[in-house]
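A.B. asks: task: produce atomic coordinates for the following.
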Amino acid sequence: MRCTLGVDVGTSSTKGVLTASDGTILATATRAHDVSRPRTGWVEMDAAIWWDEFASIARELIAAHPDAEISAVGVSGMGPSILLADENDEPVRPAILYGVDTRATAQIERITADLGVDEITRVGGSVLTSQAGGPKIAWIAEEEPDAWARARRLFMPASWLARKLTGAYVLDHQSASQVSPLYDIENERWHAPFWGRYATAIVQPRLAWAGDIAGTVTAQASEITGIPAGTPVITGTIDAWTEAVSVGAHEVGDLMLMYGTTMFLVATGEETLRTPSMWTTAGAFPGTRNLAGGLSTSGALTAWLADLTDADYPQLLAEAEASGAGARGLLVLPYFAGERTPIQDPDARGVIAGLTLEHTRGDLYRAALEATALGVRHNVETMRAAGADIRRIVAVGGGTQGRLWLQVVSDVTGLVQEVPATTIGASYGAAFLAAVATADEPPLITEWNPVTDTITPNDDLRATYDTLFDRYVRLYSATADVVHELAADQRGATGSTTTASTPASEES
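C.D. replies: Next comes the predicted model:
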């Protein structure tokens, strides 16, 4: 039986799936893990976790179906995450994660001053924010010179797995386009002048597209993982884009909403749209461009409330549904880890407004769900103002298993959401890309994963949520000065902390 294996390294877990040639899921496996937060604004992970969990998952999936013939392997991972390794592929320090890590503020400001906003956006498409990889590389060079002196190669989770499996040193175009300002988005290549200025010691990874074959499994990797030597491995890409593939939301006019620990949005088009509020990137496939955005917290916020109130998710969801639209006069800003788009403010912080002694945990949970929905609306309206042609919206991720969250997002945004049969996410998309790369007759994602549910907004709530959205936008402006002062105080904290894992099925 011909099968493909897909593995995705996420923020709170690594997930794997074994799929038959028709897309049927034969087995799944998950390994929960933590990120490290050694200081306020720092979010890191030991890259050894990525490979160890991949190998463990691969062995488990193969053992579940010993008759499976692994025809190809798909890889995916969170990003843009910056992992620098030495000439022997030993990491010089833990990987610095994507936009939730906000340490490189000084580097963002200095590189922007050095190059100018116009030149940065002309070359890379986006202004520099906490999502950009280039300033994080510069931070290592300036703040950790011993690590920088040993650094020779640049990886992200997917490319690290491809390297460990095949020996190939390759990065996909989509991931590379988020190593701003080092990638030339119009010419789809590394930008030599900026690379020489900010990453001169690093050997440039070869560039490929997400579904291109990076190489084949080596004998050494086969011994560790159980995957037969010679099995093709695709290049892979960042998880949000692989998730979009997994639900067929990667065509021109599509918008993918990824419900997870964080919330991610990817709108696909053919034109390179530039706006300071969002991220302009290369697409997962040739000829496409993306306007992307992301909330720094979504499932992480609801998980925090569940832990804080010592309640299980079914209880909280039932109580939140009973609370009703508007959460009985509560309004939350979901910026508990700063915020990415569209406000691009690493010093934003969470705000709960309107609290009284009569409010319950159900009201709080409802307000948290509405906060993420308001954040989605803020992003969608910003995308459309920048020229994005959004014709179709598809939901994916662990949070889609909670119907209330989906309904709240549709009610707040006024958008219809399509939900496919399988929302397991990026690991499934990676398996699909692997199948396309190696099958005699490449499958279609509509055959693998058809739409089975549609969430339509409740028009009766439109006025309520229009008012709430206006207050949401005004609340940020009204509290920003005080919140920024508090964030400055918090930056003095040095205690090491971790973020607890949240299984995808509970991020709702």
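A.B. asks: going by C-alpha atoms from here, please, whenever you check contacts or count neighbours.
C.D. replies: OK.
A.B. asks: so what's Gly79 up against?
C.D. replies: Residues in contact with Gly79 (CA atoms under 8 Å, 6 or more residues apart in numbering) are 97-98, 156-157, 175, 238-239.
A.B. asks: quick one: contacts of stretch 332-345?
C.D. replies: By CA under 8 Å, 6+ apart, stretch 332-345 touches 41, 99-100, 129-131, 277-278, 293-298, 301, 346-353, 367-368, 370-372, 375, 378-379, 382, 472, 475-476.
A.B. asks: rerun that using 7 Å as the cut-off
C.D. replies: By CA atoms under 7 Å, 6 or more residues apart in numbering, the list of residues contacting stretch 332-345 from outside reads 99-100, 129, 277-278, 293-297, 346-353, 367-368, 371-372, 378-379.
A.B. asks: from those, list just the buried residues.
C.D. replies: Listed as buried from the contacts of stretch 332-345 are 99-100, 129, 277-278, 293-297, 346-351, 367-368, 371-372, 378-379; burial here means 16 or more other CA atoms under 10 Å.
A.B. asks: you'd agree Val380 is in a helix?
C.D. replies: Yes. Under DSSP: H, G, I helix; E, B strand; the rest coil, Val380 falls within a helix.
A.B. asks: now the second one, please; I'll put the structures next to each other:
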Amino acid sequence: MTPRVSRSALAGLDIGSSRIKCVVCDPAGTVLAAAERSTPLGARDADALATAGLNALAEAVAASGRHPDAVGLTGMAETGVPLDRHGAQTGPLLAWADPRGTTEAGRLVRDTGAAALHAATGVRPSAKATLAKWCWLRAHLPHALDAMHVWCGAADLLALALTGRVATDATFAQRTMAYDVHRGRWDTDLAGLAGVRTDRLPPVRPPGEPVGPLTDEAARRVPGLRAGTPVVVAGHDHPVGAWAAGVRTAGAVADSMGTAEAVLTLTDDPPDSARTLAEGMGYGRSADGRHWYVLAGTGSCGALVEWYVDLVGLPLGAERHQALGVLLEAAGPGPTGVLVEPYLSGRSAPEPDPERRVALHRLGPEDGPARLALAVVEATAYQARWMTETQRVLTGGGRPREVTLLGGPVAQPRWPRVKAAVAPWRTRVLAEHRAPAVGAALLAARAAGPLADEPLPVHEATASPQEDPDGYDRLYREAFLPLVRRPTADTPPGSRP
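C.D. replies: Sure thing, here's the model as predicted:
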């Protein structure tokens, strides 16, 4: 007798800074079909962003041949747009990386205090924070906020397109720096710093609770989706990807690698805010709401490697990925002994130093492009170890048993091996590079039935004979840490040594 094949399926959409990724997967998280689109942030057009997301969703659903039982949404935080009551923009779509808000963030720190803002929201004040963007709008485009009926984040825009309703979740709300992460509500006083009323901010749904059902109009735009299908804003991509990878218990650690890199450690209780802020880190609630997390980020992971491949003139497209892999495998044994300070535009954590920049040390005439490629990857591994060890101190834990790697760079075979050699803990790798999209789909399953409890499969990464763990450990402790902690000529007065 032929076993019956389940036709159940779930859809997940990840609105990233550069790419929109959509998957249709089965309830175990196995991807049945996928599609991608470029993220059209340059136009600052909310309709263009929503259309790109819907097109990716339509392509993936059509390719799967399934009718998804639920749709989950994730993606970048801090990116959003003011909308009127008809869903039209009243101001520009502002991305998290948009520098507008820099002056206003400084003013918020001077007037309110970084410690007070961080203690209430878990967010480090910066131009990224939505509150700083609102302050910029208030100063330069006040009509945009006066006419605003609701603020809508990037993932929330897709929810609006699918359901006709706007709502968000706590992991997104928190990143605005106007949400009290301890009380679980919008903060009237914080929003008021930009002259924004909290009734103009989206309702915050509990984990897994739908924004609403799919509308008839959306079902016509995305053939294969059925009207009435629940749509869930699953949360910020880093916590959602970590959850998908099985990082779900206190003490578990995820290392989310992409253009940027984020290390996330779960804990039962919120960390000491003052110490966490001093290390340049944030904190908040996990994707399923069961734990707290401490989060450290660096903008120099995949971006640092892209800087390197541009520097040496590797080809564009898929050939670039292959050429980098060839260089890494040809680099010979590690550690290289070449030290790279991996900071394209300052260091946010640990020990923040906004003036820090990329620097090369110990580069010799025998070190060609392959050795330098490996040195760049080594530097990202050293930095991730430093962030992880600092988080363990902040959360009161000892050395982690294991750290789970996820994200596009794990597709380079040598990169996880170097990470495993640098780290004094077990290194696990999630091969599925679309973890946030799959995680959003699985978290949305709660709206259609029981929540899938099984994480996505991982495998253990081990150092190969090319890597010397003892040598890496010695270089990390005796050379890398002293080097990157040493004050430079540009280090601001009063910065930590």
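A.B. asks: next step: the contacts of Gly79 of structure 1 restricted to strands.
C.D. replies: With strands taken from DSSP state E, the overlap with the contacts of Gly79 of structure 1 comprises Ile238.
A.B. asks: I'd like the contacts of Gly79 of structure 1 as TSV, with distance to Asp489 of structure 1 and neighbour count appended.
C.D. replies: Converted to TSV, the contacts of Gly79 of structure 1 look like this (distance: CA to CA, whole Å; neighbours: other CA atoms under 10 Å):
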residue	distance to Asp489 of structure 1	neighbour count
Leu97	23	26
Tyr98	23	22
Met156	32	27
Pro157	33	29
Ser175	34	31
Ile238	33	29
Asp239	33	29
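A.B. asks: give me every residue that touches the residue nearest to Lys128 of structure 2 when sequence neighbours are not counted.
C.D. replies: Leaving aside its chain neighbours, Lys128 of structure 2 sits nearest to Trp96 (4.8 Å; criterion: CA to CA, 6 or more residues apart in numbering). When the contact criterion is CA under 7 Å, 6+ apart, the partners of Trp96 of structure 2 are 78-79, 128.
A.B. asks: inside strands: which ones of those?
C.D. replies: Among the contacts of Trp96 of structure 2, DSSP E puts none in strands.
A.B. asks: mind listing what the residue lying closest to Ile455 of structure 1 once chain neighbours are set aside touches?
C.D. replies: Nearest residue to Ile455 of structure 1, sequence neighbours excluded (CA to CA, 6+ apart): Gln417, at 5.1 Å. Gln417 of structure 1 sits next to 393-395, 410, 454-456 when contact means CA under 7 Å, 6+ apart.
A.B. asks: aligned partner of Gln417 of structure 1 in structure 2?
C.D. replies: Matched by TM-score structural alignment, Gln417 of structure 1 corresponds to Thr427 in structure 2.
A.B. asks: just to revisit the earlier point, what would the contacts of Trp96 of structure 2 look like in CSV with distance to Glu217 of structure 2?
C.D. replies: Formatted as CSV, the contacts of Trp96 of structure 2 follow (distance: CA to CA, whole Å):
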residue, distance to Glu217 of structure 2
Glu78, 28
Thr79, 26
Lys128, 34
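A.B. asks: so Ser300 of structure 2 touches Met257, yeah?
C.D. replies: No. Ser300 of structure 2 is not in contact with Met257 according to CA atoms under 7 Å; the separation is 9.9 Å.
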